[in-house]
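Chemist: sequence first, then the predicted structure:
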Amino acid sequence: MKLLFIASEVDGLVKTGGLADVAYALPKALQEMGHDVRIVMPAYRQIQDLWQEWPAQSLDCKLSFFNTVTVHCRRGSHESLPVIAVEHPASFDRPGIYDDGNFAYPDNALRFGILSKAALDWCQQEGWVPDIVHGNDWQSALTGFYLAEHFGQDPFFEKTRSVLSIHNGAYQMHCDAGWLAQLGIDQRFYRPADFEDSGHLNLLKGSLGFADGVTTVSPGYASELITPMGGHGLDHKYRALPEPLVGILNGCDYDQWNPETDPWIAAKYATIEEDGKAKCKQSLQKELNLEPNPDTPLLGSICRLVDQKGIHLMIPVILKLMQSHDCQFVMLGSGDENLANQLTYIQRQYPHRFHFFNGYDIGLSHRIEAGLDAFLMPSVFEPCGLNQIYSLRYGTLPLVREVGGLQDTVVRLSQSQRNLKTATGFMFQELTEEALLAETERLLDVYKNKPSQWRSMQHNAMQQRFSWKKSATAYERFYRRLLKSAPNQHPLLTRMATEAEATG
């Protein structure tokens, strides 16, 4: 198949979150299966040294009858993956990706509308007919709309089907309705059934109705999105999709996250019986100026400092752990300044038991995964999650909340502990400080008082594999099913076509 993958970020080039991991690893896995894959992304200032060396071709991107922008499509590659970088300085020659460090860019809707439309225009100019056009999150969600509305009668795309993947349904791009005309969204689609949302334009909401197929990044998150509690206000849209929402679990790039080959860690290890993990813990304690006691349980977390990650639960629990338990804690992340200040305060209070690194360091993230005894992810919601998967591979037992992809990847230790042959971590359900603290204390009890059980769980954890090949195979089946079906006929477009035919 010819697969066009459109994303706002790609790991190894530009990354702010999990979308970038998927935008690299999934096309890579599909290419290895023999498919002809192209990735379209913005030509950001941050990677200018790379794309400015790529050959460019001019392209007139027509968003509407009165809004045509000229872009340059730069053709290159990223680790053997063909990449088309859309160069439009007014949109992408900026210091940030989505914001200036404080506030989102006010024209984000237009910036990424240009990306989505230019991807399809490039296909036409090249004469390269994609079987599947795969958009990701709100940034490229309009691709399916443009395919259906702008190119609906174009024989070039007659057999092309569109897919929209939801990596985080909370981010939808609400903006002023004044952008409708510039984006080429006709006023007739500005209604509650499509793009209108409480007096604003909602790009994700409207785009859902035009995609031929919609996926998300885990079965657990798919089941949550169709509920009022988990749908981020769009549960009715997910339930009304012509084709049911499909959850396909993200994979893990074990070329990067593997304790047997990891160049970032103090000692490599293949099993928990080796002394490599103990050396990694000792080295991490020394690096972060923690008390060098191998028997002290070392807990930690790596995440963005936002409410979604449950930091508001974790901070008071960390304080209670420091006050009442013999343990250490490591936190790596950045984001909300108020949360960062609270974590900095804890570090000042307990400098040899708690360490907070405000920012992101890829080498340190690997050393944390290898050196920790347990990894905490008390997320409010978690579409898939990757750190719990990394933790499993390194024999670091995850403690997670029973949501989204976390419940799809971690096997909780039962209260009876009769599932020791399969358990890989700890899990709690209620979104409360008390529930998180209780499960953390349970974890500490197993670590300190039941070492054989802890070792058994570590062994189970390290045997888990969530390969991208498995995920890519599931996407391949999904694509082929869509190609056998008729394109999604949006009700309003169908009615308009019928009326036009009737009036001659």
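Modeler: Yes, it's here.
Chemist: going forward, measure contacts and count neighbours with C-alpha atoms only.
Modeler: Fine.
Chemist: who touches the helix or strand hosting L59?
Modeler: Element membership of L59 [criterion: DSSP states H and E] is strand 56-62. The list of residues contacting strand 56-62 from outside it, by C-alpha atoms under 8 Å, 6 or more residues apart in numbering, reads 68-75, 114, 117-118, 121-122, 125.
Chemist: wait, doesn't D408 sit right on P219?
Modeler: Yes. Assessed by C-alpha atoms under 8 Å, D408 is found in contact with P219 at 7.3 Å.
Chemist: so which of those two has more stuff around it?
Modeler: Between D408 and P219, P219 has the larger neighbour count (other C-alpha atoms under 10 Å), namely 20 against 16.
Chemist: how many residues are close by the closest residue to the more buried one other than its chain neighbours?
Modeler: Distance criterion C-alpha to C-alpha, 6 or more residues apart in numbering; nearest residue to P219, sequence neighbours excluded, is G247 at 4.1 Å. Number of residues near G247 (other C-alpha under 10 Å) recorded here: 24.
Chemist: circling back: filter the contacts of strand 56-62 down to just the ones in helices.
Modeler: Counting by DSSP state H, the members of the contacts of strand 56-62 that fall within helices are I114, K117, A118, D121, W122, Q125.
Chemist: which one of those residues sits in the busiest neighbourhood?
Modeler: Counting by other C-alpha under 10 Å, I114 has the largest number of neighbours within the ones in helices among the contacts of strand 56-62, with 28 neighbours.
Chemist: second structure follows, compare the two:
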Amino acid sequence: MVSSEAAPFAKTGGLADVVGALPSALSAHGDEVAAVIPRYESIDLKGMRRVWDPLTVSLGPARFDTTIYLAPEAYPLYLVDCPPLYQRKGFYGEAGVDYPDNHIRFAVFVRAALGVARFLFRTEVFHCHDWQAGLLPVYLRTTFAGDPTYMGVKTLFTIHNLGYQGLFPRTALAEAAVDPAVYRPDGIEFFGRVSYIKGGISYADALNTVSPTYAREIQTPEYGFGLDGALRSRANALSGILNGVDYREWNPETDPHLPARYSADDLSGKRICKEQLLAEFDLPPGAVDAPLIGIVSRFTRQKGMDLIAEIVGEIVAEGFCMVALGTGEPEYEEFFRRMAAEYPDKIGVRIGFDNGLAHRIEGGADLFLMPSRYEPAGLNQMYSLRYGTVPVVRATGGLDDTIDEGTGFKFVDYSGRALAAAIREARSVYTDRASWTAMMLRGMSKDFSWTRSAAAYSALYRDLLGRT
């Protein structure tokens, strides 16, 4: 697997969770899996073993000496160390601005990953994730097309979020040593620019996304970000495999972050979690009987923050309380701060990342809100089900695939009115404790573990290799 992130070493979102969990799940199917990620400044090399030094990458006249480290994981996880490229405060940029040399940083990364496959871990399938690995299939089809090391090797390109495309000026072709012949509409050209994600789409042997519904959505103009035509042209090679959940980490029966454990057989601990969560956000103890909405999200328009801003006042006026954790666009961070100041007895907010608090929100909230404009897979709605925290979601992508009328509430129209109607519907069920508890228990019984998803990926690898 070739990825810019893998939990627990480097994480900004769901991509890291997938690459961190899927290799171990695949081992149950007899697959030998290794992963390659960059060694960012935040990754401590303590306990890691240097296994190749130097691994030199040449991009035209430019030369980059990389060092390959092996992490002490259950599966081989290699890190590409190149301080001039990766020893920076951010993974992709700082203060909301991308690094101007990202086209070189991730060209070097995938060329180093090819080197890992040449010298350290001979592979049959390169599983490439998102735009940061999009050049690997391009290089295999061009620069390394006649290299016997990669003869018969197949590529799978997974799209975790089509909204992030790796777009660069045409000059990136020469600087990344990419064959200029691929700069065409059915290659990596995208409205006069170079698109790394389009490289993966155009040249990988197979494509997939992280939910069946998202695989269909991205072939439409509404969700295709200008690439719907390219994706429709490869529809026969495109599938959707739902992300899984690591229940070793997300399980209210064993979660060390919760003040009290609970299960489907004994829900009493959930009320304790709610009481403690209210206290953690300085909300009054009397709010324990009001329906509590939880949010753990990036504060962006993609995540539906504009809809929440539209209706939060009326929802609070109807008796709901809300706790929110996240970071994102400055206007929405400021919005949540303002709401917390305006409704100090109803709304609690933390701006930042706090894994423990994310667990406690899942454990203590009654409802979990995900009104996304689009959502390739989503994980929090699946966490919420296991924690008996009923999801209220927009019917898009993985949210639509995982939530049904028996386990949560969905709305279709992207509007504040539709979101408010879904929340009010949830309130009507919440007041009937027997019906609410039944809905909680149905959600807690759902199984979205990696077992099923890993089986689908394993079958896809075998299909690529002509095996059954």
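Modeler: Noted; the coordinates are in hand. The shown structure was predicted, so the numbers you read here are calculated from the model rather than taken from an experiment.
Chemist: tm score of chain vs chain?
Modeler: Once the chains are overlaid, their TM-score stands at 0.97 when taken by TM-score structural alignment, normalised by the length of structure 2; 466 aligned residues with a C-alpha RMSD of 1.5 Å.
Chemist: ok, the contacts of strand 56-62 of structure 1 vs L81 of structure 1, which is closest?
Modeler: Nearest to L81 of structure 1 among those: R75, at 10.8 Å, using C-alpha to C-alpha.
Chemist: hang on, the closest one packs against L81?
Modeler: No. Under the criterion of C-alpha under 8 Å, R75 of structure 1 is not in contact with L81, lying 10.8 Å apart.
Chemist: which one's more surrounded, the two?
Modeler: Per other C-alpha under 10 Å, whichever of R75 of structure 1 and L81 has more neighbours is R75, with 20 against 16.
Chemist: that one pairs with which position in structure 2?
Modeler: When the structures are aligned by TM-score structural alignment, the residue of structure 2 matched to R75 of structure 1 is L70.
Chemist: likewise Y269 of structure 1?
Modeler: Matched to structure 2 by TM-score structural alignment, Y269 of structure 1 sits across from Y262.
Chemist: what's the helix or strand for that match?
Modeler: Counting by DSSP H and E, Y262 of structure 2 is held by no secondary-structure element, helix or strand.
Chemist: need the contact list for it.
Modeler: Y262 of structure 2 makes contact with P252, E253, S268, G269, K270, according to C-alpha under 8 Å, 6+ apart.
Chemist: then E124 of structure 2?
Modeler: Contact analysis of E124 of structure 2 by C-alpha under 8 Å, 6+ apart lists G152, V153, K154, L465.
Chemist: now the longest strand seen in structure 1 against strand 56-62, angle please.
Modeler: Across structure 1, the strand with the greatest residue count (assigned by DSSP state E) is strand 68-78. Between the direction of strand 68-78 of structure 1 and that of strand 56-62, the angle (axes from the mean of the first three to the mean of the last three C-alpha atoms, to 10 degrees) works out to 140 degrees.
Chemist: what ranges do the strands span in the stretch 251-400 of structure 1?
Modeler: With DSSP state E, counting those that start in this stretch, the ranges of strands along the stretch 251-400 of structure 1 come out as 298-302, 328-333, 354-358, 374-377, 397-401.
Chemist: and the ones you listed, which is most packed in?
Modeler: strand 397-401 (a mean of 28; mean count of other C-alpha atoms under 10 Å).
Chemist: which other residues reach stretch 130-145 of structure 2?
Modeler: With contact meaning C-alpha under 8 Å, 6+ apart, stretch 130-145 of structure 2 is reached by 2-4, 106-107, 110-111, 114, 128, 150, 155, 157-161, 164-166, 178-179, 196-201, 203-204.
Chemist: find me the equivalent region of that stretch in structure 1.
Modeler: Across structure 1, the stretch matching stretch 130-145 of structure 2 (TM-score structural alignment) is residues 137-152.
Chemist: now the corresponding residue of structure 2 for A23 of structure 1. Nearest residue, chain neighbours left out?
Modeler: Matched by TM-score structural alignment, A23 of structure 1 corresponds to V19 in structure 2. The shortest distance from V19 of structure 2 to any residue other than its chain neighbours is 5.1 Å, reached at A6 (C-alpha to C-alpha, 6+ apart).
Chemist: from M48 of structure 2, how far out is the one you found?
Modeler: When C-alpha to C-alpha, to the nearest Å is applied, the distance between A6 of structure 2 and M48 of structure 2 equals 15 Å.
Chemist: more crowded one of those two?
Modeler: A direct count of neighbours by other C-alpha under 10 Å for A6 of structure 2 and M48 places A6 higher, at 24 against 16.
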